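S.K.: got a predicted structure plus its sequence, pasted below:
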Amino acid sequence: MKHAILALALLLTPLAVMAAGGHGPKLEDANIDLKDQASLQRGAKYYVNYCQGCHSLKYMRYKRMAQDLGIPEDELRENLLFGDAAPTDMMTTALKPADGEAWFGTEIPDLTLVTRWRSPDWVYSYLKSYYVDDSRPYGVNNLVFPDVGMPHPFAHLQGVQAPVYAGGHGEEDGGHVIDVKLVEPGQLTPTEYDVMVRDLTNFLTYVGEPYKLERRQLGLYVLLFLGLMFILAFYMKREFWKDIH
């Protein structure tokens, strides 16, 4: 019995460590709101203008996105469609996988499900955590995703961030990066940049599960129905068994 308990404890220890968040930096709360249609529309604009050149949303159609987010078709065609793309097309990119591997050392990931296999908090924190690192190919690294292979897509908006080392010691002294600090302002203030990144994260969260709000509402209806049926079943049981008890 003691050996069985010990074996179970050893199996559960890694899970407990992961749940405690002992690995990697603490993620910031993205505080997304899928009911905020204006935020979702701004996020769609940021994705198309800054991300779609490399990253696709191959499971989402332009027309479906526009309908869900309340974007008229004329505005969709004018502001969110480029080249020969049509509203019925999937939101893909012209970048070939081979080019991505040649330029960045890896195939460029599709972002349709990024907030589901990472998390909205991860994406939000990642986009805020770039810092200068001359040892990297593009001169930047990331606190949330160390040794990142992607350049900072919003560097001109956020500005330049420097690493903050544990104990105040640099990497050459054995220190490790624990935070970042803004040393050169960008076109946006820190508050404005936070709002922009939150809008983009909000949009990517919607893309990962477009039916999320409907699913939650349907789940509420199901729970209310089950609660009502429980009450009816309870009183029917009392009525049927009253003579036996």
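M.R.: Received the coordinates, thanks. Numbers count the residues shown, from 1 in each chain.

S.K.: use CA for all of it now, contacts and neighbours both
M.R.: Fine.

S.K.: buried sites along the longest strand seen in the chain?
M.R.: Longest strand of the chain, by residue count under DSSP state E: strand 177-185. Neighbour counts using 16 or more other C-alpha atoms under 10 Å place Val177, Asp179, Val180 of strand 177-185 among the buried residues.

S.K.: so which helix or strand takes in Leu226?
M.R.: In the assignment (DSSP states H and E), Leu226 maps to helix 212-241.

S.K.: helices of this protein, start to end?
M.R.: Taking DSSP state H as the criterion, the chain carries its helices at 2-19, 37-46, 62-69, 73-75, 97-104, 114-117, 120-127, 155-158, 190-208, 212-241.

S.K.: would you list those helices in CSV and tack on mean neighbour count?
M.R.: Output for these, formatted as CSV (neighbours: other C-alpha atoms under 10 Å):
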stretch, mean neighbour count
helix 2-19, 10
helix 37-46, 20
helix 62-69, 18
helix 73-75, 12
helix 97-104, 13
helix 114-117, 16
helix 120-127, 22
helix 155-158, 18
helix 190-208, 22
helix 212-241, 12
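
S.K.: to Gly83, which of those lies closest?
M.R.: Proximity to Gly83 (C-alpha to C-alpha) singles out helix 62-69 among the helices of the chain, at 13.6 Å.

S.K.: dropping in the other structure now:
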Amino acid sequence: MKKLMCFLAFFLPGVALAAGGSVHLDKAPIDLTDKASLQRGAQLFMNYCLGCHSMKYQRYQRTFADLGIPDELGTENLQFTGEKVADYITRAMPEDAAAGWFGAAPPDLTLVARVRGEDWIYTYLRSFYVDESRPFGVNNKVFPEVGMPHVLQPLQGTPTEMHEEVMVDGEMVEQYVGIKSDGTGSMSPDEYDQAVADIVNFLEYTGEPAKLESHRIGKWVLIFIAVLFVFVYLLKKEYWREVH
């Protein structure tokens, strides 16, 4: 029951916002055929996300094979928890300790793109901003009161909310217009957006690793069904010829 409550507490607010909230979700530039993007996304995930979040339904070996990464290279550069190449991708952080530090253990992210949607994740990772009232000093426009630190801040820099004064019903009010980095990160704004896109691309892949293959086979299945329908229709006409 406790795990169920933690799951609901983490996922339902984001689903509600994605479905009918006031936050505009940016379109994620997903391309599962871009192996370079998937490789970069895997590298970023392993370096910045795997410390807290696991992918316990995805194996390293399957990931390396699908992304065109030799096992030796992947083991050397993308495995940091002492696991074997055939093992599932799990975090090093103990679950009990994580629950104590964050209030609830960070969720597994294998299927997060299917639960949240790639647009939600893409916008979420680009919507952190400084909020000293929060435990980790940041908040998020897509997921208010989020309990997660901004782990990509070294890449983006310190992000702050931007507002401008606009006239509404004859009064000047401040309106939120976006988030801007202070430029202290190791990436430019465009580079950071691309890095986030790579992570989301990787998460979209792990949500359904066989998606491209399924779509390829699916086209042939539809063609087969269409051809079969013609023969079935002609056979039906032959059987019922005397009746009609």
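M.R.: Looks like it came in fine. In this text the structure is predicted, and so the values were computed from the model without any measurement.

S.K.: just the buried residues of strand 177-185 of structure 1 now: which is nearest Ala233 of structure 1?
M.R.: Among those, and counting by C-alpha to C-alpha, the member closest to Ala233 of structure 1 is Asp179, at 57.1 Å.

S.K.: what count of nearby residues applies to the residue nearest to that closest one when sequence neighbours are not counted?
M.R.: Leaving out its chain neighbours, the residue that sits closest to Asp179 of structure 1 by C-alpha to C-alpha, 6 or more residues apart in numbering is Val164, at 4.9 Å. As a burial measure, Val164 of structure 1 scores 17 neighbours (other C-alpha atoms under 10 Å).

S.K.: give the contact list for Val164 of structure 1.
M.R.: Val177, Ile178, Asp179, Val180, Lys181 (C-alpha atoms under 8 Å, 6 or more residues apart in numbering).

S.K.: okay if I get these as a markdown table plus distance to Asp147 of structure 1?
M.R.: Below are those laid out as a markdown table (distance: C-alpha to C-alpha, whole Å):
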| residue | distance to Asp147 of structure 1 |
| --- | --- |
| Val177 | 12 |
| Ile178 | 14 |
| Asp179 | 15 |
| Val180 | 15 |
| Lys181 | 18 |
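
S.K.: mean shift of stretch 58-66 of structure 2 relative to structure 1?
M.R.: Its aligned residues in structure 1 lie a mean 0.9 Å from stretch 58-66 of structure 2 after superposition (mean C-alpha distance after the TM-score superposition for structure 1).

S.K.: what's the matching range in structure 1 for that stretch?
M.R.: Counting by TM-score structural alignment, stretch 58-66 of structure 2 pairs with residues 60-68 of structure 1.

S.K.: need the residues that contact that stretch.
M.R.: Contacts of stretch 60-68 of structure 1 (C-alpha under 8 Å, 6+ apart): Pro72, Glu73, Leu76, Ala86, Pro87, Thr88, Asp89, Met90, Met91, Thr112, Val207.

S.K.: which helices and strands sit right next to the longest strand of structure 1?
M.R.: If contacts are counted by 3 or more C-alpha pairs under 8 Å, 6 or more residues apart in numbering; DSSP states H and E, strand 177-185 of structure 1 sits against strand 159-165.

S.K.: again, only using 10 Å
M.R.: strand 130-132, strand 140-142, helix 155-158, strand 159-165 (3 or more C-alpha pairs under 10 Å, 6 or more residues apart in numbering; DSSP states H and E).

S.K.: show me how far the longest one is from its chain's centre.
M.R.: When you say that, I think you mean strand 159-165 of structure 1. 22 Å (C-alpha atoms, centre = their mean, to the nearest Å).

S.K.: stretch 117-135 of structure 2 now?
M.R.: Worked out by C-alpha atoms, centre = their mean, stretch 117-135 of structure 2 lies 12 Å from the chain centre.

S.K.: for that stretch, how far is the first residue from the last?
M.R.: One end of stretch 117-135 of structure 2 to the other measures 27 Å (C-alpha to C-alpha, to the nearest Å).

S.K.: likewise for stretch 76-95 of structure 2?
M.R.: With C-alpha to C-alpha, one end of stretch 76-95 of structure 2 sits 25 Å from the other.

S.K.: perfect, I'm done here.
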